[in-house]
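Novice: How does the following fold in three dimensions:
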Amino acid sequence: MGQGVDRTTFSRRDRQRYRVKVHRCLDALATMLREHPFAHDEPMTGIEVELNLVDKDLRPALTGRDVLQAIGSSEFQTELGRWNLELNLPPRPLPGDEWRHLEHQLLDELAVARAKARDCASQLAMIGILPTLRREDLVGDAISQDERYTVLNEQMLTARGEPIRVDITGDDASGCHAVAPDRLVADFDTIIPEAACTSMQLHLQVSPDDFGSYWNAAQCLAGVQLAVGANSPFLLGSRLWAETRIPLFEQSCDVRSPELHNQGVRPRVWFGERWITSILDLFSENARYFPGLMPLTHDSDPLADLDAGRVPGLDELRLHNGTIWRWNRPVYDVSDGAPHVRVENRVLPAGPTAVDMVANALFFYGLLRVLVEADRPLWSSMSFEAAEENFTTAARHGLDGPLYWPGSGWIRPDELVLRKLLPQAQEGLAKWGVGGEVIDRYLSVIERRCTTRRTGSVWQLDAVAALERRGADRQAALHGMLARYLDGSDANEPVHTWPLPA
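Specialist: Below you'll find the model as predicted:
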């Protein structure tokens, strides 16, 4: 969400004014898309990584504010949980060896954060869901004390009218994993379960004319991204989905009562429901379907700003967009006085390592370019429902769940990547101007991950299974697995190379 909040209560008229302002922002954006120039610089990319802090027992350490103050960098920010931090790296272009430098910068920033965390009796854990979380950790006192999180929690619980329910049934036992799946059902009086979900968010600035194609392509790729990047198989001691972060985030931010859910009211964590032609389609859906959670209005009038030759901030539209968590989110922003639009990809978990995350990012960016420039767009031969089914299948089953792909039919994700998508990603990165050595370094990580069939999620499952075979109970096995995971993550060796407990 990102924007500051200085109000804790809202009247009926606040909500009415807010709706009017959101629609005026929409009108202003529609005018800008027709008549106003947007930034035409080289497309910029960005990356955000959410981090966990753990104590000496590898349990959540509520030291986020202390660590943030010790780091003293604007690139690190608070997150919902007091055991979370977020790292935002400055935007950079794709060509050349820029993303090799990004890996180095990411490692440097993480090294500083690790050192400052140690000074605060904690350490960093870069993982989709902290596997040592327990039910007693997910309480209201664990929410960061920033006013925006307090207000967000109050408004979401008020809209829902009852506790947040998490109900996730694990994937059926398959493959070589000897860990039986579980079912987790729990009620929470706050939105703190959302803080258990730590992700990597990828940004790509695009031309407004091309936004629809890039967003559609990103939706097509969401299932593949999850299948090869899953890193969240455990929650509160239960073995659940390959990427449990997906259903957990959907449920922990669900402000609908069961009755509204049954009526088909759209959720605020949303894959979407159709292919689009313009970024305006998504912002219009936001205004049409979702009431304001935090109806703050500003004095500026976006249409008056346009008439006066000023670039409008579209504050209400951006705030509203920040409370609707699409897996591929539209972004409008203004930088150096020029407006631009971005696709924000929110599909992937954090971790396991910097090199794994950069590999995931470049695989995504390369494929985007090829799909967007194809003579026949992939989404013209794939239904939106198929793309959504791929997304859910990959989140549930990881590499074991067949995906539908035009021209290939139903195919296992690792086979799809090795046979078809890796060459396309290589072609796309070359079109972006990415250096050959950079392409080889990072796409080889994806290739080896698929040939070994070992994602972060698979490694976690196998490590826990190995420790349980040696006699450890589930909690001890999760603790032992996380200790080994942190060593591998710090070493920055790709997860497919990590050994399992003997």
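
Novice: drop to CA atoms for contacts and neighbour counts, all remaining ones
Specialist: Fine.

Novice: ok, the residue nearest to the spatial centre of the chain - contacts?
Specialist: What sits nearest the mean C-alpha location of the chain, by Cα atoms, centre = their mean, is Arg346, with 2.8 Å. Neighbouring residues of Arg346 by Cα atoms under 8 Å, 6 or more residues apart in numbering: 199-202, 326-329.

Novice: One more pass at 6 Å, please.
Specialist: By Cα atoms under 6 Å, 6 or more residues apart in numbering, the contact list for Arg346 reads 201, 327-328.

Novice: and which of those is nearest Glu388?
Specialist: Nearest to Glu388, judged by Cα to Cα, of the contacts of Arg346 is Trp327 at 10.8 Å.

Novice: Next, find the distance separating the nearest residue to that closest one once chain neighbours are set aside from Phe271.
Specialist: Using Cα to Cα, 6 or more residues apart in numbering and skipping the chain neighbours, the partner closest in space to Trp327 is Arg346 (5.0 Å). From Arg346 over to Phe271 the distance is 11 Å, taken as Cα to Cα, to the nearest Å.

Novice: so what sits against both of these two?
Specialist: Common neighbours of Arg346 and Phe271 (Cα under 6 Å, 6+ apart) are Trp327.

Novice: separation between Arg34 and Asn216?
Specialist: Distance from Arg34 to Asn216, counting by Cα to Cα: 21 Å.

Novice: my bad, Leu362
Specialist: From Leu362 across to Asn216, the span is 18 Å (Cα to Cα).

Novice: Repeat that for Thr45.
Specialist: 18 Å.

Novice: this one next, for a side-by-side:
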Amino acid sequence: MGEKVAADGIDLADRERYRRKLHDCLEGLRRMLAEKRFDRPKNLMGLEIELNLAGADGLPRMLNSQVLERIASGDFQTELAQCNLEVNITPHRLSGRVLDQLAEELRTGLGYAERKARELAARIVMIGILPTLHASDLTASSLSANDRYVLLNEQMRAARGEDFAIDIEGVERLVSRSPSIAPEAACTSVQLHLQVTPGRFAAVWNAAQAIAAVQIAVGANSPFLFGRELWRESRPPVFQQATDTRVPELQAQGVRPRTWFGERWVDSVHELFEENLRFFPPLLPLCGPQEPLRVLDEGGVPDLAELVLHNGTIYRWNRPVYGVAGGVAHLRVENRVLPAGPTVADVVANTAFYYGLVRALAEQPRPVWTRLPFAAAAGNFDTACRHGIDAVLRWPRSGRAGGTAEIPAVRLVRQELLPLAAAGLDAWGVEPADRDHYLGIIEARCVRRVNGASWQAAAFHHARRQGLARDAALAAMTRRYGELMHAGEPVHTWPVAWPVGEATVPAQRRAAPEGA
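Specialist: Alright, predicted model coming up:
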């Protein structure tokens, strides 16, 4: 969730100064773009994965500070709740054996973290939403001890002025209320970064938006929250509602949510940062020491700290990122669409599919976003979240007829998008054997119509048919998921049926209502 911050109280003068500095930062960004003050392309990609901690019983464990102390590595950090961790992989150049190298680093890092977690009777679980979470697990007291999280919670609560409401109608319906943003911590994701030049930014961002629904369709892994089976990828509605500072009256007026897909294709990165200032009031009005325009006038590179901080409180599924490394400014597209898991192989397959496809689409002579209405892309995203691997999406027709047509996501991926992704990986210079192996995992999911979400739902219902109560079935499924996750074979190969035994949950855990 970004850098640490410290706050000793915020007053009106702080807010006025912050607003002035935000506009100075935006002007500084405009000048830097006009003066071509950005790094040259380096074909660099980066990866972050948010993780869950669970016990041998499958229930969440609030131990991240103790586990991190034992891991003792800067690659692992806290996340919003005490049952969360985040692992960051060093940026890699997109070429050669990068996919296998990435897989090996992830296996090594996660294996080490798992060994350290086991010393505290905990396990690492890489999953979009831990199925055994209950609302009682995610309260203000379960937030990590980090100034930013505490302040963000306070400011979001103050902006909303009443409890946050979660109301999701899926396979079942979930209605829940929370006085804090803690339910946001249920959502754990994979974040993919791609450094781009200003001239290529809009094409890459638009391409990433166009394929977000497809990423969800093949990669969904979050069908449960608080004991209910919801959407196949429930993270987006949960995240939006858990961070929604709009009371119903503001929603009725059309005020944008802080978690959103967007509303249009763009022509430059400046448009996205300008939207941030135009649509969203600051939540964390904390000013850095730099005066960005003065730094620019003196020939330096500003950190644009206020713009970066504000950007971190607006949760776009494809987020623009400004950074400075080695005294040189750069831009990145941060893809936040994918849930964590199920396995390292699946994560790397999703990664290969994204980087290959986004490059191919960004370089098309007639880009997909010129043929696909933005409203259709946003509708596709919602549809994919609801239905996952079974989604039917709208996509531009090939040939002279033009327009769009409905097509099952699995057919779209196999017939059109996988060949494009392969061509994109070739353009990056990725080793063909790695390309074929990891894109083959995506194809196999489509052939079998299996991803993490469909496996979780099928395994849960298998456990219920064996006579387990709802909470016990979720716990049994979560334990089985953890076993298979650490075994490492991709999710489309996982068997659904297994001997569930007499699995139970601790007596102190209040059972969720049985429902339908």
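
Novice: Leu484 of the second structure -> the first structure?
Specialist: Aligning on TM-score structural alignment places Leu484 of the second structure opposite Gly488 in the first structure.

Novice: how close does the nearest residue to that match once chain neighbours are set aside sit to His479 of the first structure?
Specialist: Leaving out its chain neighbours, the residue that sits closest to Gly488 of the first structure by Cα to Cα, 6+ apart is Trp498, at 6.7 Å. Distance, Trp498 of the first structure to His479 of the first structure, using Cα to Cα: 17 Å.

Novice: Which one's more surrounded, these two?
Specialist: His479 (19 against 16; other Cα atoms under 10 Å).

Novice: Which element, helix or strand, includes that one?
Specialist: Element membership for His479 of the first structure, per DSSP states H and E: helix 474-491.

Novice: Pull out the buried positions in that helix.
Specialist: 474-475, 477-482, 484-486, 488-490 (16 or more other Cα atoms under 10 Å).

Novice: for stretch 363-378 of the second structure, same thing?
Specialist: Neighbour counts using 16+ other Cα under 10 Å place 368-369, 372-374, 377-378 of stretch 363-378 of the second structure among the buried residues.

Novice: Distance from the chain centre to the one helix or strand Pro91 of the first structure maps to, please.
Specialist: Per DSSP H and E, Pro91 of the first structure falls inside strand 84-93. Averaging C-alpha positions (Cα atoms, centre = their mean, to the nearest Å) puts strand 84-93 of the first structure 13 Å from its chain's average.

Novice: residue range for that strand in the second structure?
Specialist: Under TM-score structural alignment, strand 84-93 of the first structure corresponds to residues 84-93 of the second structure.

Novice: That stretch against the first structure, how far on average?
Specialist: Its aligned residues in the first structure lie a mean 0.5 Å from stretch 84-93 of the second structure after superposition (mean Cα distance after the TM-score superposition for the first structure).

Novice: Tell me which residues are up against that stretch.
Specialist: 43-52, 75-79.

Novice: got it, and stretch 229-244 of the first structure?
Specialist: Under Cα under 6 Å, 6+ apart, the answer for stretch 229-244 of the first structure is 128-129, 131, 133-134, 170-171, 181-182, 395-398, 456-457.

Novice: Please check these and keep the buried ones.
Specialist: Buried members of those, counted by 16+ other Cα under 10 Å: 128-129, 131, 133, 170-171, 181-182, 395-398, 456-457.

Novice: quick one: Ala345 of the second structure is in a helix?
Specialist: Yes: under DSSP: H, G, I helix; E, B strand; the rest coil, Ala345 of the second structure sits within a helix.

Novice: ok, now which ones touch it?
Specialist: Contact analysis of Ala345 of the second structure by Cα under 6 Å, 6+ apart lists Pro490.

Novice: Would you check how far apart the counterpart of it in the first structure and Ile47 of the first structure are?
Specialist: Residue pairing (TM-score structural alignment): Ala345 of the second structure is matched to Val355 of the first structure. As for Val355 of the first structure, its distance to Ile47 of the first structure is 13 Å (criterion: Cα to Cα).

Novice: State the helix or strand in which Gly428 of the first structure lies.
Specialist: Assigned by DSSP H and E, Gly428 of the first structure falls in helix 422-432.

Novice: now that helix: which residue numbers in the second structure?
Specialist: Mapped onto the second structure using TM-score structural alignment, helix 422-432 of the first structure spans residues 418-428.

Novice: How about Thr383 of the second structure: what's its closest non-neighbour residue?
Specialist: By the measure of Cα to Cα, 6+ apart, the closest residue to Thr383 of the second structure outside its immediate chain neighbours is Ala391, 6.2 Å from it.

Novice: The one you found -> the first structure?
Specialist: Taking TM-score structural alignment, Ala391 of the second structure has Gly401 as its aligned residue in the first structure.

Novice: which residues in the stretch 51-200 of the second structure form strands?
Specialist: All strands of the stretch 51-200 of the second structure, identified by DSSP state E, counting those that start in this stretch, fall at 76-78, 84-93, 123-125, 164-169, 173-178, 190-196.

Novice: Trace Gln251 of the second structure over to the first structure, please.
Specialist: By TM-score structural alignment, Gln251 of the second structure lines up with His261.

Novice: now the residue nearest to its match when sequence neighbours are not counted, what's its secondary structure?
Specialist: With Cα to Cα, 6+ apart as the criterion, His261 of the first structure has its nearest non-adjacent residue at 8.0 Å, and that residue is Pro267. Here Pro267 of the first structure is recorded as coil under three-state DSSP.

Novice: Lovely, talk soon.
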